[in-house]
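Participant: following is a predicted model, sequence given first.
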Amino acid sequence: MGTPNLASIIMDFHPTTTDDYHSLLLFLLPVFLTWMLLFKHHTRHHQKPSPAPLPPGPAPWPVVGNLFSLGPKPHKSLAQIATTHGPIFSLRLGRRTTVVISSASVAREVMLHHDAAFSGRSVQDTATVLGHYEASVAFMSPCPRWRFLRRMCASHVFANSKLEAGRDMRRTKVGQLVSHIRNCSKSSKAINIGQVAFTTSLNVLSNTFFSKDMAHLNSEYGREFKELVWAMMVEVGTPNIVDFFPVLKVVDPQGARRRSTALTRKMFKIFDDIIDTRVNMRKASRSDDRDVLDCLLTICEKDDSDFGRFDILHFLLDLFAAGTDTTSSTVEWVMAELLHNPEKLKKAQAELDEVVGKHNSLEEAHSSQLPYLQAIVKETLRIHPPVPFLVPRNVETDVELCGYFIPKNSQVLVNVWAMGRDDKTWKNPDLFEPERFLGSTLDYKGHDFELIPFGFGGRICPGVPLASRVLMLVVGSLIHSFDWRLPDGTSLREMDMDDKFGFTLQKAQPLCIVPMIYK
């Protein structure tokens, strides 16, 4: 067997551990060093003096900067750095300055005084595949097209009137979930909570957009779609050497763009088939707009419209990837925490019994009467935010923040995972204590900076109104209809509560638990 060449070594490398990252960085170090020396003289003579210092931070290594500091779980690594360098610090990641915000007070300062300057997007190379960043409501910087997409979300998908119109459908989907689990309980079959929550979330979205289910609770398709979405989240979330040294884009050393392109094409094939079917139906018989897809196609058909199938595909990719993965992972974390804290589970069940009735089904209208269940969801989002860094921001112009100079084109990471565990804000931050939210007006809708799992300001996730309804309905139904236990031979001590890092944050080990009919 011949010796592998340099190109094959680089292209096949896909780091998953700290040692893997170190190996890649040390392997490419001579290349970077040569490249940096060529530009050193140019950079020195073209830097402008700054009116204030950069935020403090750990000393960077030559060429690679602080890349070694990221590790396989950057949310935890950067939280640890914040304990030394403070709630706002800077890193040098390759060629790029990155500012990390780890406190509510600094995030509030950004929102109140610098929201426009921090409203750009730092787009990872994996988010550029097939032109996604050019059409994505998540990754596009503010512009007329971005504002149009936000208005479309507000008027056609997440408007209160639209959400009210979908209430019966969501009740039906959650009812199917309860029936499926009840059947499993008869044979004491363990349920993969993340999987069934994902399939339910997927069908809620697919009925909102397409008036059809995309998967069945006992089918393989839901599992395959979940794996597809998670694989995309891993590629977007995993540190990619290309983002720190753009000159390497042509090489794609970790193969991230290649994999992301293949995954995105798979997703687009699914949506393309659905769109083709609907277009043929519309040609065969004229009908009123009955769902979001009809509305999108009607916009495309207008004579003066520059909104086409390309835009629809990327719009669907954004909403389905974000809307399914974040909701299902939060449901899974809620159930894991409640199993670890059985007294909290009993307290929530008692509240549901009193408000809903033991033998009645939970309705969305009950949510406002269930403060403890609301507190459980909030506490879970505090400890396990779905997107630990939110979507990275890009600084649009030089700006001074908290007495520090933030240069234009800096990347900004808001570490909401660290903010949720800040002992200056939260008492006993590592403990699961829903009671901390009882009698409190704190919410996760983007106005209270202590709890911003879905972002804040003009870049807040547009799907929060739907996500909050689905979370309350699914979690409430799971604990109102059933008791839960671990599979035989498994103890709480053995239950893995670690997370795995991607663009979103999931349990490292899926939560598989056994339902019992709640008496």
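Facilitator: Ah, there it is. Numbering: from 1, shown residues only.

Participant: going by C-alpha atoms from here, please, whenever you check contacts or count neighbours.
Facilitator: Noted.

Participant: so what's the residue count around the nearest residue to residue 171 once chain neighbours are set aside?
Facilitator: The spatial neighbour of residue 171 that comes closest, neighbours along the chain excluded (CA to CA, 6 or more residues apart in numbering), is residue 363 at 7.2 Å. Here the number of neighbours of residue 363 (other CA atoms under 10 Å) works out to 16.

Participant: swap in residue 360?
Facilitator: Neighbours of residue 360 (other CA under 10 Å): 12.

Participant: what do you get for residue 159?
Facilitator: The tally of other residues near residue 159 (other CA under 10 Å) stands at 17.

Participant: now it: how far from residue 226?
Facilitator: 27 Å (CA to CA, to the nearest Å).

Participant: check residue 28 too.
Facilitator: Taking CA to CA, one finds residue 28 at 34 Å from residue 226.

Participant: for those two, work out which one has more neighbours and name it.
Facilitator: Using other CA under 10 Å, the more surrounded residue of residue 28 and residue 226 is residue 226, with 21 against 14.

Participant: ok, structure two:
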Amino acid sequence: MDIYGFLLCSFLFLCIHFFLTKRKFNRKRLPPGPTGLPVLGSLLTIGNRPYESLSKLSKTYGPLMTVKFGMINVVIASSSDMAKEILQKNDQAFIGRPTPESVAAGKFYDMSMVWSSAHSLHWKKLRKICNSQLFTTQRLDSLQDLRILMMKKMIARLDEACEAKEQLHVGRLVFGTTLNFLSNTMFSGDLFDMKSDAMVELKELMGELMEFAVKPNVADFLPFLRPFDPQGIRRGITGLYDRVHRFLDAIIDQRIRHRASNDPSERFGDFLDVLLDQTEEHELSYTNIMILFMDLFVAGTHTTTATMEWVMAELLHNPPVLAKAKQELSKNIPPRAVVQEQNLPHLPFLDAVIKETLRLHPAAPLLLPHLTEQEVEIHGYTIPKHTQVFVNVWSILRDPDNWDDPTHFKPERFLNSEIDIRGRDCKFIPFGAGRRICPGSNLAIRMVNLMLANLVHNFEWKLPNGLKPEDVDMRGGFGIALQKYKPLVAIPLMVKAD
């Protein structure tokens, strides 16, 4: 049989499979949705910005709809009420995760707290450690001196840029600073320097890994393409995983040797020491620690970097808001002083600016996908077992039923507001909700507030090449992650002390 005959037979087989699958699912009363094309489903309709196109589809089909992503039935929740049904009221049914090809390429993906089932003992063990040991207020407070040290290094880097009148890619600056934040919190500051070979290697590895991780992969929705890896994502990311694993293994081995040859009083008290203390009590292996650090690095760098680039873009796009934030900082902090974490509770407008940025530009606009681990009924619709479910928080955070003038940047809406950012109110869930809410949200909020306060307080910012505030490109990028379509470039100017 020639190639054309083979392709024709393959297409006919897939069409028959499509219609048989459609008949099978139609026996259940699935939420409504577009019919879609054979094999491709609604992939062409969804396009490059799925959070936007799915929000538009929900205006036709309702806040709970079924959309075919290629050959996969996917249920989309687009309202706060439906998010509450999935993430809180029925979270036991939606507690699973599908495994994307980019994740399955890693050797130990089934050990990941992000991608393993929340019903598993392994997931419960890791979650307990995170909630009771790593991300407690006491633990985060104990490490704030390290974060202040990173702020001083960031300010020194920006002072050099001011002297050189350098144009900065804000995302790159924030990415490096975020990695420093995380590496100091996890491994302590003695291991890394902004310009050390280790830090440069880690920055390059995490940058390449993030490029692959957020790229939409057609093989996730057309399973017959998986063996062919048409976009090269599995091939490209497998080697990166191996390199990151070797890097983290070396860090853990170095710490084990340090602990063996030094008195316990000389321990660092960072995340790594905490986790090594848990290896016997919780039967935690060194591989478990390595994969947990992978999870924290990937999630932490993406969320923080994307949020910081968006918030700086919004401030440069809205000069009156930037001026108001600078005024609040000037009233509370001396000129050219490093903003400390204890100053943050006295900066309510700055906090409101960050919350409004998260509302308009959530780093994970569809959150991570959920997977039903049992058949469940919601509002008269039956969602079968093993169905993928996305919560479109981008749509929820711009819903006029929840927000006045929802498409405009208005930080004042969060002043004196009781809206909670930690998942209790499903109108505002940039970090998710329920038992699969991001465990590191408290650390992420601290990092973003501290970085933004120091960037705004210690420097003036202007746009390059004579650009005006209205020229700042505020479009979102392609894919499932909400990054800027056009990276933000700005020029820092030193603020002189009185």
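Facilitator: Looks like it arrived, so ask away. What you see is a predicted model, and the numbers here were worked out from it, not measured in a lab.

Participant: let me see the TM-score of these two.
Facilitator: TM-score for the superposed pair, counting by TM-score structural alignment, normalised by the length of the second structure: 0.91. Supporting figures: 490 aligned residues with a CA RMSD of 2.7 Å.

Participant: which residues of the stretch 201-350 of the first structure fall in helices?
Facilitator: With DSSP state H, counting those that start in this stretch applied, the stretch 201-350 of the first structure shows helices at 220-237, 241-244, 256-284, 292-301, 309-340, 342-355, listed in chain order.

Participant: so which of the ones you listed is nearest residue 168 of the first structure?
Facilitator: helix 292-301 (16.6 Å; CA to CA).

Participant: all strands of the stretch 351-500 of the first structure, in order?
Facilitator: With DSSP state E, counting those that start in this stretch as the criterion, the stretch 351-500 of the first structure has strands at 393-394, 399-401, 404-406, 411-414, 482-485, 499-501.

Participant: now the fifth one on the second structure. Mean distance?
Facilitator: Looking back up the chat, that one is strand 482-485 of the first structure. Its matched residues in the second structure lie on average 0.9 Å from strand 482-485 of the first structure after superposition (mean CA distance after the TM-score superposition for the first structure).

Participant: other residues contacting that strand?
Facilitator: 339, 513-518 (CA atoms under 8 Å, 6 or more residues apart in numbering).

Participant: mark which of these are buried, thanks.
Facilitator: Buried members of the contacts of strand 482-485 of the first structure, scored by 16 or more other CA atoms under 10 Å, are 339, 513-516.

Participant: quick one on the thing from earlier: the residue nearest to residue 171 of the first structure against residue 170, yeah?
Facilitator: No - using CA atoms under 8 Å, residue 363 of the first structure is not in contact with residue 170; the gap is 9.7 Å.

Participant: grab the nearest non-local neighbour of residue 81 of the second structure.
Facilitator: What sits nearest to residue 81 of the second structure in space, not counting adjacent residues and going by CA to CA, 6+ apart, is residue 426, at 7.4 Å.

Participant: how about residue 182 of the second structure?
Facilitator: According to CA to CA, 6+ apart, the nearest residue to residue 182 of the second structure is residue 297 (7.0 Å).

Participant: which residue in the second structure lines up with the residue nearest to residue 171 of the first structure?
Facilitator: Counting by TM-score structural alignment, residue 363 of the first structure lines up with residue 340 in the second structure.

Participant: how close does its match sit to residue 437 of the second structure?
Facilitator: 27 Å.

Participant: how about residue 369 of the second structure?
Facilitator: For residue 369 of the second structure, the distance to residue 437 of the second structure - CA to CA - is 12 Å.

Participant: what of residue 77 of the second structure?
Facilitator: 16 Å.

Participant: those two: which is more packed in?
Facilitator: The residue with more neighbours, out of residue 77 of the second structure and residue 437, is residue 77; 27 against 16, by other CA under 10 Å.

Participant: what does the more buried one correspond to in the first structure?
Facilitator: For residue 77 of the second structure, the residue aligned by TM-score structural alignment is residue 101.

Participant: is it true that its match touches residue 411?
Facilitator: No - at 10.9 Å, residue 101 of the first structure and residue 411 do not qualify as touching, with contact defined as CA under 8 Å.

Participant: show the contacting residues for residue 317 of the first structure.
Facilitator: Contacts of residue 317 of the first structure by CA under 8 Å, 6+ apart are 267-268.

Participant: and what of residue 353 of the second structure?
Facilitator: Contacts of residue 353 of the second structure (CA under 8 Å, 6+ apart): 311, 410-411.

Participant: shared neighbours, residue 101 and residue 411 of the first structure?
Facilitator: Here residue 101 of the first structure and residue 411 have no joint contacts, going by CA under 8 Å, 6+ apart.

Participant: my guess is residue 78 of the first structure is in a helix, correct?
Facilitator: Yes - remark: residue 78 of the first structure belongs to a helix, assigned using DSSP: H, G, I helix; E, B strand; the rest coil.

Participant: number of residues surrounding it?
Facilitator: Residues within reach of residue 78 of the first structure, counting by other CA under 10 Å, total 22.

Participant: go on, residue 278 of the first structure?
Facilitator: A total of 16 residues lie near residue 278 of the first structure under the criterion other CA under 10 Å.

Participant: check the one 5 residues further on too.
Facilitator: Close neighbours of residue 283 of the first structure, defined as other CA under 10 Å, add up to 9.

Participant: swap in the one 4 residues further on?
Facilitator: By other CA under 10 Å, 10 other residues sit near residue 287 of the first structure.

Participant: surely residue 501 of the first structure and residue 233 touch.
Facilitator: No - between residue 501 of the first structure and residue 233 there is no contact under CA under 8 Å: 9.1 Å.

Participant: any idea how far residue 372 of the first structure is from residue 439 of the first structure?
Facilitator: 10 Å.
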